[in-house]
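>>> 3D model of this:
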Amino acid sequence: MPKSHASEIDVLILCGGLGNRLKEVVRDRPKPMAKINSRPFLDILVDYVASYGFKRFILCIGHMGGVIRQHFKNKNDGLTYVFSEEDNPLGTGGAVKNAEPLIHSNPFMVMNGDSFCEVDLTRFLEFQTTNESFVSMVVIDAKDANDYGSITLGDSREITAFNEKDSAGQPQLVNGGIYLFDKDVLQLIPKMTKFSLERDLFPKIVDRDFYGYLADGTFVDIGTPERYRQANDILCDKARSKADKV
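So this is what the prediction gives:
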């Protein structure tokens, strides 16, 4: 597999969810636009990814998508933004399939629009190339995994199993919400159908060069009011620490 450069890779961000669990604290905007330290969460994601040299972003929008479109369409930051809009919620996999006509690169990156995972994306891209992966997933070691299903990795970092949520809350490997897909993955996702990457695709491709890249940086998500508040505290602390070093 030829080496890919970040500037050539499309980054697809999933921004179309309804965000029902967060509505009690974020009512006037879609979940990825929730404010963290007075900035939209989605801006933080884009800036982080762009810092590794990625240039082209496909924003998959749905619920209140006009807010995202308006925010990004006139940005003058040297990046390219295109929009893939869903008329009805299609799930994470359906959103990727809906964006297929806009995806130019192979591989391409997909990431959740409501979580932030601190990972070296240059090394992640090299990992994909070295393993000639069908799919590569960023995997994190969660201290309390009771809100997430866990992942089993083999000796060569191949993903061998997806496991149900563990109510005991023990440390386990979990999905970090960032993926690199070979474009042939799109053939496995039905058109215009609600389809989940996590439930309908990933468990079925564990025998197809599916690898997990272990990250050890900060991970936050803003899916619930409690986790949103935690994310705000963590990312604000990181921003202050970074400012102090300048």
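
>>> all contacts plus neighbour counts: C-alpha atoms, from now on.
Fine.

>>> Might you calculate how far the longest helix seen in the chain sits from the centre of the chain?
Looking across the chain with DSSP state H, the single longest helix is helix 225-245. When distances are taken as Cα atoms, centre = their mean, to the nearest Å, helix 225-245 is centred 19 Å away from the chain's centroid.

>>> Identify the residues contacting that helix?
Contacts to helix 225-245, defined as Cα atoms under 8 Å, 6 or more residues apart in numbering, come from residues 21-22, 24-25, 36-37, 220-222.

>>> Give me the buried stretch members for stretch 235-244, please.
residue 235 (16 or more other Cα atoms under 10 Å).

>>> So how do I select the buried members of the contacts of helix 225-245 in PyMOL?
Per 16+ other Cα under 10 Å, the buried members of the contacts of helix 225-245 correspond to this PyMOL selection:
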select buried, resi 22+36+220+221+222
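
>>> Buried residues in stretch 154-172, which are they?
In stretch 154-172, counting by 16+ other Cα under 10 Å, buried: 158-162, 166, 172.

>>> Another sequence for comparison is provided below:
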Amino acid sequence: MSELQSAEAVVLVGGKGTRLRPLTLSAPKPMLPTAGVPFLTHLLSRIREVGITHVVLGTSYKAEVFQEHFGDGSALGLELEYVVEEVPLDTAGAIRNVAHKLRERDVMVFNGDILSGVDLRAVLDTHRESAADVTLHLVKVEDPRRFGCVPTDADGRVTAFLEKTENPPTDQINAGCYVFRREVVEAIPTGRPVSVERETFPGLLASGARLQGHVDTSYWLDLGTPAAFVQGSADLVRGVAPSAALPAAVGDAIVLPGANVDPGAVLTGGTTVGAGCTVAAGAVVDGSVLFDGAVIGEGARVERSAVGANALVQAGSVVSDAVIGDNAVIGARCELIGGARVWPGVVLPEAGVRFSTDA
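Here you go, the predicted structure:
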């Protein structure tokens, strides 16, 4: 009998992933192929690994994609249920929207675009040992100025929720993983957008509720941008970030079945080569994600980039810190660097985009 038997999970996967376009034009962000499987698979596998089996997905954008892929969850040893958010309800509203599916005392809530190495069992232990109403995973980061900060007292109780500031009083930030007592979820207002950060948590603090922090320095990454998405995938492949769902052993690269990689090509840095891809002789693919069916031509170089399904990067091209949409064609000897994004189906002619003059 699992010690987490009286806990269940909610995963919020409703966002449109606009910062990740054009990758998210064809799939919701949590379903993007990450180290060989949809990103959400990694999170669900970690939830299952600690003994939680009932998971409710709060969906919205392209909601049908989740159910089509995961079904009832039995393939992962889970019981999955789905609740579609018809209008945007913000973070707390989305949690309240799934309350009718909940049945356990403690509810672990996850943002579906966070890659984390936190010990989930330890978070739940902190929640129960402190008899908290809500427990927040707080991660220490080197530069907290980009985030809202969450200070705690000597007993680990949360004392405030602070907006982004140039001089943050603490290096602890909200890591997007919580444990709620179910009554707290049921007390969130219905029928309108509600934010956990701006309304629910400050309101609980003001009412004297116990909000507990579980503070650690574990691996943590918000996969909201193309650079972070590519980094997260590479970190999973290399074993820097934990997962129970990798389709192959950790290492420099994962090559999925049906891919054709020439012996003269170099794969490194946690690269993923999707099913049916082709990587030609002399090509170098470093720390990148090749979606299914992508083709990398002779001598091409792809670094820290995502190349969409069935896209073609022709001979001698350089794709660095860039995103190539599905079915796009990057002509020979093009150079795409520094955040370039090519939309699906776009065709760039030979040497049509360059940053250097030696065409």
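
>>> care to give me the TM-score?
After superposition, the two chains reach a TM-score (TM-score structural alignment, normalised by the length of the first structure) of 0.90; 242 aligned residues with a Cα RMSD of 2.2 Å.

>>> picking up where we left off before, pick out the most distant pair among the buried residues of stretch 154-172 of the first structure.
Distance extremes for these: the farthest pair is 158 and 166 at 21.5 Å, using Cα to Cα.

>>> Tell me the one of the buried residues of stretch 154-172 of the first structure nearest residue 68 of the first structure?
For these, the nearest to residue 68 of the first structure is residue 162 (32.6 Å; Cα to Cα).

>>> which one is that closest one nearest to, not counting chain neighbours?
residue 151 (4.8 Å; Cα to Cα, 6 or more residues apart in numbering).

>>> pretty sure the one you found contacts residue 159?
Yes. Contact criterion Cα atoms under 8 Å: residue 151 of the first structure and residue 159 qualify, at 7.1 Å.

>>> still on that earlier bit, let's see which of the contacts of helix 225-245 of the first structure end up in helices.
Per DSSP H, helices hold no members of the contacts of helix 225-245 of the first structure.

>>> Greatest separation within the contacts of helix 225-245 of the first structure: which pair is it?
21 and 37 (20.6 Å).

>>> which residues in the first structure form strands?
With DSSP state E as the criterion, the first structure has strands at 10-14, 35-36, 39-40, 56-61, 80-85, 108-112, 115-117, 135-142, 149-153, 159-165, 172-181, 210-215, 219-221.

>>> got those strands as a markdown table, with distance to residue 68 of the first structure columns?
Putting the strands of the first structure into a markdown table (distance: least, Cα to Cα, whole Å) gives the following:
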| stretch | distance to residue 68 of the first structure |
| --- | --- |
| strand 10-14 | 12 |
| strand 35-36 | 13 |
| strand 39-40 | 10 |
| strand 56-61 | 7 |
| strand 80-85 | 9 |
| strand 108-112 | 15 |
| strand 115-117 | 16 |
| strand 135-142 | 25 |
| strand 149-153 | 30 |
| strand 159-165 | 32 |
| strand 172-181 | 20 |
| strand 210-215 | 29 |
| strand 219-221 | 19 |
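
>>> Just name the most buried of those strands.
Of all the strands of the first structure, strand 10-14 has the most neighbours on average by mean count of other Cα atoms under 10 Å, namely a mean of 26.

>>> For that one, give me every contacting residue.
Contact with strand 10-14 of the first structure is made by 54-61, 92, 95-96, 103-105, 108-113, as judged by Cα under 8 Å, 6+ apart.

>>> what lines up against residue 61 of the second structure once you look at the first structure?
The alignment partner of residue 61 of the second structure in the first structure, by TM-score structural alignment, is residue 63.

>>> hang on, its match packs against residue 17?
Yes. In this structure, residue 63 of the first structure is within contact of residue 17 by Cα under 8 Å, at 6.4 Å.

>>> More neighbours: the two, which one.
residue 17 (23 against 20; other Cα atoms under 10 Å).

>>> Can you find the partner of that one in the second structure?
Per TM-score structural alignment, the equivalent position to residue 17 of the first structure in the second structure is residue 15.

>>> Now the common contact residues for residue 151 and residue 159 of the first structure.
Contact criterion Cα under 8 Å, 6+ apart; residues shared by residue 151 of the first structure and residue 159: none found.

>>> Spatially central residue (nearest the centroid) of the second structure, please.
The residue lying closest to the centre of the second structure (Cα atoms, centre = their mean) is residue 113, at 2.9 Å.

>>> who's in contact with that one?
If you count contacts by Cα under 8 Å, 6+ apart, residue 113 of the second structure has them with 13, 29-30, 39-40, 222-224.

>>> give me that answer again for 6 Å
Contacts of residue 113 of the second structure were listed using Cα atoms under 6 Å, 6 or more residues apart in numbering, and they are 30, 223.

>>> Okay, helices next: where are they in the second structure?
For the second structure, the helices defined by DSSP H occupy 39-49, 63-70, 90-97, 120-129, 182-186, 201-206, 226-238.

>>> Residue 215 of the second structure is nearest to which of those?
Across the helices of the second structure, closest to residue 215 of the second structure is helix 120-129 (Cα to Cα), at 8.9 Å.
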